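Engineer: Here is a sequence with its predicted model. Questions after.
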Amino acid sequence: MKKNLPDKFGARLLRPDRTRFRLWAPGRKEAYVELEPGRADATRIPMQAKKEGWFEAEAACGAGTRYRYCFEDGLSVPDPASRMQDGDVHDASVVVDPSAYRWRHTRWRGRPWSEAVIYELHAGALGGFEGVRAQLPRLAKLGITAVELMPIADFPGGRNWGYDGVLPYAPDRAYGSPEALKALIDDAHGLGLMVFLDVVYNHFGPDGNYLHAYAPSFFREDVQTPWGPAIDFRRRPVREFFTGNAMYWLHEFRFDGLRLDAVHAISEQDWLEEMASDVRQAIDRQRQVHLVIEHDGNAVSLLEHEFDAQWNDDGHHVLHRLLTDENQGYYRDYDDQPAALLARCLAEGFVYQGEPSAHRDGKPRGKPSAHLPPTSFVLFLQNHDQIGNRALGERLRTLARVRGRTQALRAAIALVLLSPQIPLIFMGEEYGVETPFLYFTSHGPELAQAVREGRRKEFASFEAFADGTGAEIPDPNEASTFEASREGLFEAEGDWHAYYQALLRCRREALMPHLDAARAIGARALGPQAVEARWSLGDGRTLAIHANFGEQAVAATAPADSAGLLFESRPDAARRLREGWLDPACTVAWMEAGTP
């Protein structure tokens, strides 16, 4: 690696019996490293003050040593770059030997981005790293090519979505050890699976972050985010802390890619390009490493350079609107001519490309995206946010069933899995389970009450919770809320699972080899609830998809006589389409020879 930025922070093992400790504490004049705190043999070693707020010390200790940083006023804190905690976020940090794990699949170099079929999961819901590891053969058999872990950085308590992390370098001990995480990734590579990690660089959680006490310049009070003062990416040590973190996961743990959460909340957007460029330069060029963003502003410029793709929230929102008729919250931005908006999504990527957003007080959102390849967009019907941020955590299968739209949902699944955009599936979706995925935490009493009240206020504007009591909203801090989110996730394989497997087999055999050069030809609405779209593929053929989510047949462009049927979500739908009619609640995909 050209840049070994992770070594600038935290404890680095120099030899089996010697460790170097480094801390950035510009708000302090003195700092100490305390070895084995709380024990009779505890040792406090003064750290040497360096330039620009750095402190450094070396000690005769090795892997497994517990330590904390201390200051002149008696404050004692864990290492902000801890690689492992001796318990939870407030406890001592532990020196780790990064070479302790012996990798078995050393020749793995990753897979092309165009082959990605992403499976998002919560490690805790599956029983920790070992539980995820046990599911890998099943996922590979299904047709998944990339497993994406929701954030695993150490968070307070034993259960959390992961977005309350405060120690970005430390895998949470509730899930297992660093070696257990490496074993999971190693097994995945042996099965041909990539592993991505969701990382949070826009804020720290509310419990266990001590940086304000010794590095207040880590934050800027003049810029506020939904989580408090913004992280100050104008400062070089701050940039290096997070760039180093990205490299740490990709290099030491051999993750195949990162998904960066809500990067629109990072005030210095130029850091994103800088970080991505550093990663590209530092990682072995023989490896295929992928960087994906979530960005509410539809940041086209980031996708033109170092980033592979962005989560396509526009695509999700308009599909959800078509399937459920919901138009509250941000869904109201997709209430007018949703089929036309979906056609734009399929042809051009984003729906909002500079238009004013009603949900955002009329402010414009996005930039033109039609020049980007379809693989620049990750498309999904469900993910952790779109289920868990609902008051009752209902999955789309539940919402569709109660509205009598199950067949329409199956049509939407076929569209997502056969579109040239990169598909993402949320855990359990492939079984059609109706297990809710709720928002859960394990905070102390005071913070738990604040979260509880915050959830009630969040949904007070929704008709179902208009009285503001939130009586039906599950308490995020109750253990039962977490348990309800993991019950029955993997049912016996049935028709729903077979449907996903057939679609992914079709994608693997007919589409994947030709997606690198895929380009949209065009798309149009077929009435208020149906669309047709066409893409040119790398082998010169044309993919055509017709999808109808409504209850009435609509006139559609019949495929060419030479077109071969790729998939139909309902029997006889292809025959009817050849007659110029697209039946209700169905999707039909064709492959046409040559170019238009």
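Structural biologist: Sure thing, it's come through. The shown structure was predicted, so the numbers you read here are calculated from the model rather than taken from an experiment.
Engineer: okay, CA-based contacts and neighbour counts for the rest of this
Structural biologist: Noted.
Engineer: wait, isn't V416 in contact with R410?
Structural biologist: No. With contact defined as CA atoms under 8 Å, V416 and R410 do not form a contacting pair (10.0 Å).
Engineer: Identify each buried residue in stretch 589-596, please.
Structural biologist: Residues 589-592 are the ones in stretch 589-596 that count as buried (16 or more other CA atoms under 10 Å).
Engineer: Could you export the residues you listed to a markdown table, including columns for distance to R486 and secondary structure?
Structural biologist: Putting the buried residues of stretch 589-596 into a markdown table (distance: CA to CA, whole Å; DSSP: H, G, I helix; E, B strand; the rest coil) gives the following:
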| residue | distance to R486 | secondary structure |
| --- | --- | --- |
| A589 | 34 | strand |
| W590 | 38 | strand |
| M591 | 39 | strand |
| E592 | 43 | strand |
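Engineer: Alongside the first one, take a look at this:
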Amino acid sequence: MPLKTVEYGSHGAQRLDAHHTRFTLWAPDAFYVSLELRDGRSLPLIPQADGWFALEIPCPAGTRYRFNIDGELEVPDPASRAQDGGLAGWSVVVDPRDYHWRHPHWKGRPWQEAVIYEVHVGAMGGYANVARHLPRLAEMGVTAIELMPLAQCQGQRNWGYDGALLYAPHDSYGSPQALKQLIDDAHGLGLMVMLDVVYNHFGPEGNYLSRYASPFFRKDSHTPWGAAIDYQRPPVRDFFIDNALMWLLEYRFDGLRLDAVHAIDDPAFLHQLAHQVRRHTAPDRHVWLTLENEFNQAGLLEKSFDAQWNDDGHNTLHVLLTGETDAYYAEFADNPTQKLARCLSQGFVFQGEDNRHGVARGEPSGHLPPSAFVLFLQNHDQIGNRAAGERLHHLCAPQALRAATALLLLSPMIPLFFMGDESAAPEPFLFFTDYTGELADAVREGRRKEFAEFSTFASPDAHSTVADPNAPETFARSRPDFRVPERGPRREMLTLYQHLLALRQQQIVPRLEGSQALGSKVLAEGAVTASWRLGDASVLHITVNLSGQSVPFVAPLAQPVLFQTPPDMTLDVQQHQRLVPYSALVSLVPPPTLSPLMESAHE
């Protein structure tokens, strides 16, 4: 007799009550599937309709198990909730109610309050060590931490984008209970916790779906990581939607960031995932869905998703700050100042224009609110995908970085920064994995080929200087030291972050709901001024000069200065001012006063 189905949680080992567990596997290519228990028992699963196999047995939490396919291949549960011994170990039956929440009434925070701090859990020493940093982050003004992907992958060290078992938090970081405690601790301090999830591919090792569930993948479409996933099939679609619901409902994450949805390229699936998340989460709970999307699809942000990581903004600022125009930065080499002005007033830079490959990219985005865009000066990708993993403070003038940081932390867009940015951590963040044999060789060589478009690594000899991703010292070098000296550049950077975040919390955040861009204009090469009408009708002006040249500028009358760098930049009695090199001027005009500058401002 077929087993009853449930609306949520159909994949994997589902606890039915204190004594019974149902094991479910979608294996349409398999003739026979058995449940292999570590106590030596082998139990056949019962075939169901549409390629499903299932079995309900007396089975406590903590039971170790695997599936056997056709008597030939033992595999982990693709929906394993935990692994004992990594990918090659045993899947573990987990009771989702095994943690007593100390802050069960936490509802999250409004999106406009988000100040996001991205972290790699492994590089910070695991869940418990991340938790030790939470008080200082909350005190500094961070309101959300975003964890790089946690799904179980091969080895002890990995960025997380090679996940093979998407439901199982990586066992080298701590137990599922330790992850829940981290989230609970964060909520107790008023911090949201977001998770980066990868639904566009599986890692190169430890995933066996193609052996017993080949319809999981399409034969007519490929991604950079292999065959594309077939999201139109209900078992496949539900696999990812159920995973999203697990993180949000069982672990109580406050939001998800979907990695590289341009590799999913299925808006219908993405809209359905977002719909199911809204449907299953309480209406009074703040749950936020964000995207990484090279396609710049504004339509996804109109209906289903709250924000997108704005790579356009980063790339434009990087070119202006560093002068680098290699590889993907080449798209932003022409008229970068105009591109920055467009980013500040309309969000995306590319809104249908051809990219460097001659392909139209993006959709009009000027109608979206500033909060639909997550702005950053660097993140794990933009640091780690450099051959030497240098951080931005190694690449540009410190005064320029101060001005750009003011723009980042005081604009109405949602700011994000990477662990260590706040104190100019000297350590690099390198790409690291923990593979062996042929796969290690392939990853190592592939990494070197990635830098072929960068002029500094054009020669074969230069390739030998690229850090070996699999070497333990590559990971060790990527762990930031958060101890900040009492004096010096690191202390000055930390003081700047603390000051700007205090200003944001006190003066900007209470006014953000209902904000809209008023316009922007180019003052000179490297210098832009932009304004936004905030929700209470006050007007925020930000003017930055990221060039090494002074720029003529007429400041609006009666413009209260909220922040300026350098701090000794002054106005004369006629309000005439030259913006000195590497400067920022931020003002907030209370309602109903409007600045004459922005009445005539245009892009």
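Structural biologist: Ah, there it is. Keep in mind the model is a prediction, meaning the values are calculated, not measured.
Engineer: What's the match for A425 of the second structure in the first structure?
Structural biologist: Mapped onto the first structure by TM-score structural alignment, A425 of the second structure lines up with V433.
Engineer: That match: what's it in contact with?
Structural biologist: Contact analysis of V433 of the first structure by CA atoms under 8 Å, 6 or more residues apart in numbering lists 397, 488-491.
Engineer: Tell me which of those residues you also see in the second structure.
Structural biologist: For the contacts of V433 of the first structure, the aligned pairs still in contact in the second structure (both residues aligned by TM-score structural alignment, their matches' CA atoms under 8 Å) are 488-489.
Engineer: Need the buried ones from the contacts of V433 of the first structure selected in PyMOL.
Structural biologist: Buried residues within the contacts of V433 of the first structure, by 16+ other CA under 10 Å, are selected in PyMOL with:
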select buried, resi 397+489+490
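Engineer: ok, so of the contacts of V433 of the first structure, who is nearest F9 of the first structure?
Structural biologist: Nearest to F9 of the first structure out of these is L489 (CA to CA; 39.1 Å).
Engineer: Near the closest residue in space to that closest one that isn't next to it in sequence, how many other residues are there?
Structural biologist: Nearest non-adjacent residue to L489 of the first structure, counting by CA to CA, 6 or more residues apart in numbering: G428, 5.0 Å away. Around G428 of the first structure there are 21 other residues, counting by other CA atoms under 10 Å.
Engineer: quick one: the strands in the stretch 51-200 of the first structure?
Structural biologist: 54-59, 66-71, 76-77, 93-94, 118-121, 146-149, 153-154, 167-171, 194-199 (DSSP state E, counting those that start in this stretch).
Engineer: What lines up with L195 of the second structure in the first structure?
Structural biologist: For L195 of the second structure, the residue aligned by TM-score structural alignment is L197.
Engineer: Likewise for S547 of the second structure?
Structural biologist: When the first structure is aligned by TM-score structural alignment, S547 of the second structure is paired with G550.
Engineer: Where does its match fall, secondary structure wise?
Structural biologist: Under the assignment given by DSSP states H and E, G550 of the first structure is not contained in any helix or strand.
Engineer: Hmm, F305 of the second structure is touching Q272, no?
Structural biologist: No. Counting by CA under 8 Å, F305 of the second structure stays clear of Q272, with 11.0 Å between them.
Engineer: Which of these two has more residues huddled nearby?
Structural biologist: More crowded of F305 of the second structure and Q272, by other CA under 10 Å: F305, with 20 against 14.
Engineer: Any figure for the gap between the more buried one and I116 of the second structure?
Structural biologist: 17 Å (CA to CA, to the nearest Å).
Engineer: S365 of the second structure too?
Structural biologist: 22 Å.
Engineer: Could you do E438 of the second structure as well?
Structural biologist: Distance from E438 of the second structure to I116 of the second structure, by CA to CA: 38 Å.
Engineer: Is R22 of the first structure in contact with W54, as I believe?
Structural biologist: Yes. R22 of the first structure lies in contact with W54 (CA under 8 Å); the separation is 7.1 Å.
Engineer: Those two - which one has more neighbours?
Structural biologist: R22 (23 against 20).
Engineer: what residue of the second structure takes the place of the more buried one?
Structural biologist: Under TM-score structural alignment, R22 of the first structure pairs with T24 in the second structure.
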